[in-house]
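Generate coordinates for the sequence data below:
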Amino acid sequence: MHRSGDGYRLTADGVERAVPFTALAAEAGRLEASGARWVWDTAEVYPALLAAGVRVARAWDLRLGRALLRRAAGAPGGIGALPADGWDDASTADEGALPIDLGGDLDPVAEFARQTAEVAGSTRPGALRLLITAESAGALAAVEMRYGGLPWRRDVHERILADLLGPRVPADRRPATLERLADAVRSALAAPTLNPDSPGELARALRLAGIEVDSTRAAELRRVDHPAVEPLLEYKKLARLHQANGWTWLDTWVADGRFRPDYIVGGVVTGRWAARGGGAQQLPKQIRGAVVADPGWTLVVADAAQLEPRVLAGLAHDRAMAEAGRGRDLYAGIVASGAVATRASAKVGMLAALYGATSGESGRLVPRLAQRFPRALALVEQAARQGERGGAVSTLLGRSTPPVSARHRAVDRDAAVLDADERVLRQARSMARDRGRFTRNFVVQGTAAEWALCWLADLRHRLWELGEGPFAARPHLVYFLHDEVIVHAPAELADRVAEAVEAAAGAAGRLLFADFPIDFPLDVSVVDRYSDAG
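Reported below is the predicted structural model:
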């Protein structure tokens, strides 16, 4: 199904016909009731159906399928060799491009045939088919979350801003609290004309005051003992709030009591989601009090505990690591195993293993983890070595890394020349290490994103079955971020929704890792406002 002229072209049972906009809801509702799986570009078509009262259970998103199959290392390569056309998704977070207009010359039936043939010819067709199915379900959920919207109280948000920043002022002026803190920084640094928003001016003022720092970032400043640091850190925190979620953001993104993020499914190369504006990928704690359930409704907030290390244990079939997280905090379990002495060390060491830290305390902890959990640590090391050699790695379901850049290949060629310049050799080694750190984490973060997609897919079906009537009257997803979801639900269904959230997490774990004994516990809160979630 795709847009064409004054309506849509719809193919069912091998017959293509035109469906005008006015008849779309009735025809789609009839087909949906028959158990159809929709083959389309979800972001293009589904919003109109949802607005017309038709909720879709299953789909195959051709644009997302094309993007996955272009790079899938296990695919035969037919789609990867095609020239770019309108099915190729250029709207990734990295490129910041706008969606491509499909136009009327693209044939969804032919594209579906290409994609299913590519999947069938791959080395692991079941895994790739599941990946596209899960990604497509994520696309449905993304449209539904935008349609439903995250409940947002403008009056509460304005009160938070007034308490923290002072009364609203014109966009070209600093609020009172920021101006007061800026004056305190100027006084402490003896720099009466300092603009604290300018990194260059701030760095010069710090040097003139005898403060040597490598940057003006908060983490660097916290190591400095000087009267200017405290007001400067507070200024930076509140200035970020003013810029990212202040009055301008509120005017732009909140309407009719809802914040409606524009999600980009698979917008990050690992499969994580991104968003077009609005800061949906980071809602700071300062403003979460403005996320308030409607009267008679509640918020069920859930996030997965230590998702990436648990996914690593499942990927590597490391039973020792799985046992460390059985029914408890994984980091506490690592301590109990004798690998490290404290929970903080367990967390730091695991992050070092996942992200490739080799120096300092974090680097010293990794060998100790490797002794206790050799299969898990060997998996990320192998992925890192593969990346350093310029090779591709893939997630559990087959999402693969992009090829190395042309610049990377050029440097490698120069470094391979006999008597290559030492500068070129250093550059090649540096680029190889960077690529290795990327591939090391890619397999874990990407598989964690697949678990989250399966969680979302299963949960949206369970939520639909809990309620009655139209979409907005039933429990529904309103927010998603990597390993966290928020469900807006009628208050009388809160306990059943919480059970559904946990059941869906368990189902996602079994779908990906079968009977391997790895837990995916959740922290679940039933609250009236997001800020009260544990």
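
Could you use CA atoms for every contact and neighbour count after this?
Noted.

Report back the residue of the chain that's furthest from centre.
Largest separation from the mean C-alpha position in the chain: residue 419, at 44.5 Å (C-alpha atoms, centre = their mean).

So it, which state does it fall into?
Using DSSP: H, G, I helix; E, B strand; the rest coil, the structure places residue 419 in coil.

State the distance from it to residue 295.
As defined by C-alpha to C-alpha, to the nearest Å, residue 419 lies at a distance of 74 Å from residue 295.

My read is that residue 144 contacts residue 477, right?
Yes: between residue 144 and residue 477 there is a contact at 7.4 Å, judged by C-alpha atoms under 8 Å.

Measure how far the top helix by length along the chain is from the centre of its chain, please.
What stands out as the longest helix in the chain, according to DSSP state H, is helix 422-466. How far helix 422-466 lies from its chain's middle: 10 Å, per C-alpha atoms, centre = their mean, to the nearest Å.

Equivalent analysis for stretch 495-515, please.
Per C-alpha atoms, centre = their mean, the centroid offset for stretch 495-515 relative to its chain is 20 Å.

which parts of it are buried?
By 16 or more other C-alpha atoms under 10 Å, the buried positions in stretch 495-515 come out as 497-498, 500-502, 504-510, 512-513.

for the residue farthest from the centre of the chain, what are its contacts?
Residue 419 makes no contacts at all, as judged by C-alpha atoms under 8 Å, 6 or more residues apart in numbering.

For residue 202, which non-adjacent residue is spatially closest?
Nearest non-adjacent residue to residue 202, counting by C-alpha to C-alpha, 6 or more residues apart in numbering: residue 196, 5.7 Å away.

one more, for comparison:
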Amino acid sequence: MPYVLLTDDPDRAGGVLLRHASDDGEPALDAERVAARDLPAAVARYETDRPRWVWDDTARRYPPLLRAGVRVERCHDLRLCHAILRGSAYASGSDLARAPRGPWDGRRPEEPPPAEPDLLDELTLLDDPGAPATAPVDADDVPLDVADELARQLAAVARSTHPGRLRLLLAAESTGALIAQEMRHDGMPWDTAVHDALLTDLLGPRPRGGRPARLEGLVEQIREHLVQPTLNPDSQPDLLRGLRLAGFAVQSTSKWEIRALDHPVREPLLEYKSLSRLLSANGWAWMDTWIHDGRFRPEYVPGGVVSGRWATNGGGALQLPAAIRAAVRADDGWRLVVADASQLEPRVLAAMSGDAAMAAAGRQADLYQGVVDAGIVATRSDAKYAMLGAIYGATTGASAALMPQLTRAYPHAVALVEAAARAGERGEVVTTWLGRSSPAPDAAWQAELTAASAEGAAAEDVRAVRRRARDWGRFTRNFVVQGTAAEWALCWMASLRRRLREVDGRPHLVFFLHDEVMVHSPAAVADEVAEAVRAAAVEAGRLLFGATPVDFALTVSVVESYDRAK
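Purely as a prediction, here's the structure:
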């Protein structure tokens, strides 16, 4: 049987029902009643037939099994899959998509309003790990019919415009949910002694109260340079007021504005902001909270951002600064296999658009250098600014100036993101390669757009509405590429997870960051794991795009500590 449904037993508190189901989700009449304490043994018994487990929430169902030493190969996470099918343009005609919101609908993630990307910040726009995640309705409060929901989802896929793509996306998303719980259970190896030494070297000894010595020294320098003996640099209003009193016409306290200052306060203030950020995000208090028994166990949230990227509900796993990466250390006799997908989003764009010229540029490890070698732009820096500017929709600066060259060289790739941007400006939905669709602007946004198009609309109102439309267009332009890159990464991890199960010594995934994975591996099989990582990347490209000429290049390192990875 392809499916085994796992649901709560209505007649037995803490118990569950296990039922087989057919390909179309039709459950068998018989059901096995299992007490909570006996569930791991029952799941292990069923697992010998390699079923696909169907349950409401992997985050709810899988951790107790992991604690009991039971792992499953496959699942279908009904909540995550429901969210995809509910919003997918591929399945918009299904009963599931047209039905009123119900208990399977969690709180919808909200994407922050798109803004102009800052290429100096490596274009990390729309990559907020703190973005709110979909919060499921408590299954204990609302009765859920797992069999009925599975049947609705299978019907929605079968009648969709791209059933093959949706099936792959739902399988990848559900496997991602398993991986997230497995990574939390296994944890990332972490040496607190090394972490403490790093903090002490940068900040001074751990204080009993107040700021560390290095930060106190920088505060004194800042106050002296600004001639303000009581200024508190931790207070954004206080610091902004202090800078203006000193004669600087700044609009914010961002590091970009501070870097532009021609004044002795610039360097100590930039250093203070950097070190205070380290202290608050990954300092001693963070270490006490998140590192236990030599492991860092954050709570990953698959699909926590509308583009499909992951978020976290704590721990900041998606932001581990270089300053503390030496604390991520393999156990004795083990290694860290760290792999980074080089320039993933441009390669995904080349594959989606079928742009042969861009694919050719990516046939070497450095796609940006490939753009230079093709004579499109003069320097690698220009190539990076132009390529990421196209993906993120930069309208000013160096990236905008380089767009004409990029458009002439890669017309199909640029046309794809331009079409997505124009759709967003009209308030339309865009969709990733496998079928995750963007949210539509709300009714008020649409009404404003219509009003601005009417005869006699005030010029100022028209300009404001058009500006908001362009902002949304930058969001949809990036959504199709970033969302498809997230799909590639899910398939990469799913393939790697399957391959790792066949390697001796139980190497296991311990970290994932959008286009980077880390495997904790016995040293004896680390090279074999590295090859599995590479093979999984090839398979992910083939699963999404078929026989694509695009190479999904990786940088793979086998190291004892994270800071030594290339």
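
how far away is the residue farthest from the centre of the first structure from residue 425 of the first structure?
In terms of C-alpha to C-alpha, residue 419 of the first structure sits 10 Å off from residue 425 of the first structure.

One more: residue 442 of the first structure?
25 Å.

Which one of these two is surrounded by more residues?
Set residue 442 of the first structure next to residue 425 and count neighbours by other C-alpha atoms under 10 Å: residue 442 wins out with 26 against 18.

That one matches what in the second structure?
If you follow residue 442 of the first structure across to the second structure using TM-score structural alignment, you land on residue 479.

Does residue 513 of the first structure touch residue 314 like I think?
Yes: counting by C-alpha under 8 Å, residue 513 of the first structure touches residue 314, with 6.3 Å between them.

Quick check: neighbours shared by the two?
Joint contacts of residue 513 of the first structure and residue 314 (C-alpha under 8 Å, 6+ apart) do not exist.

Aligned counterpart of residue 190 of the first structure in the second structure, please.
Using TM-score structural alignment, the partner of residue 190 of the first structure in the second structure is residue 227.

Revised request: answer the last question for residue 130 of the first structure.
Residue 130 of the first structure maps onto residue 168 in the second structure, by TM-score structural alignment.

so its match sits in a helix?
Yes: counting by three-state DSSP, residue 168 of the second structure is found in a helix.

wait, isn't it in contact with residue 434?
Yes: the criterion here is C-alpha under 8 Å, and residue 168 of the second structure meets it with residue 434 at 7.3 Å.

more neighbours, these two?
More crowded of residue 168 of the second structure and residue 434, by other C-alpha under 10 Å: residue 434, with 23 against 17.

Next, count neighbours for residue 407 of the first structure.
10.

Residue 325 of the second structure too?
A total of 18 residues lie near residue 325 of the second structure under the criterion other C-alpha under 10 Å.

State the distance from it to residue 510 of the second structure.
Note on residue 325 of the second structure: its distance to residue 510 of the second structure, by C-alpha to C-alpha, is 14 Å.

pretty sure residue 135 of the second structure is touching residue 83, no?
No: between residue 135 of the second structure and residue 83 there is no contact under C-alpha under 8 Å: 11.2 Å.

which residues are in contact with both of these two?
With C-alpha under 8 Å, 6+ apart, residue 135 of the second structure and residue 83 have common neighbours residue 106.

out of those two, which sits in the more crowded spot?
residue 83 (20 against 14).

The more buried one sits in which helix or strand?
helix 78-87 (DSSP states H and E).

After that helix, which helix or strand is next? Please name it.
Per DSSP H and E, helix 78-87 of the second structure leads on to helix 95-98 as the next helix or strand towards the C-terminus.

After superposing, tell me the mean distance of that following helix to the first structure.
Compared with the first structure after fitting, helix 95-98 of the second structure deviates on average by 1.9 Å (mean C-alpha distance after the TM-score superposition for the first structure).

Cool, thanks, signing off.
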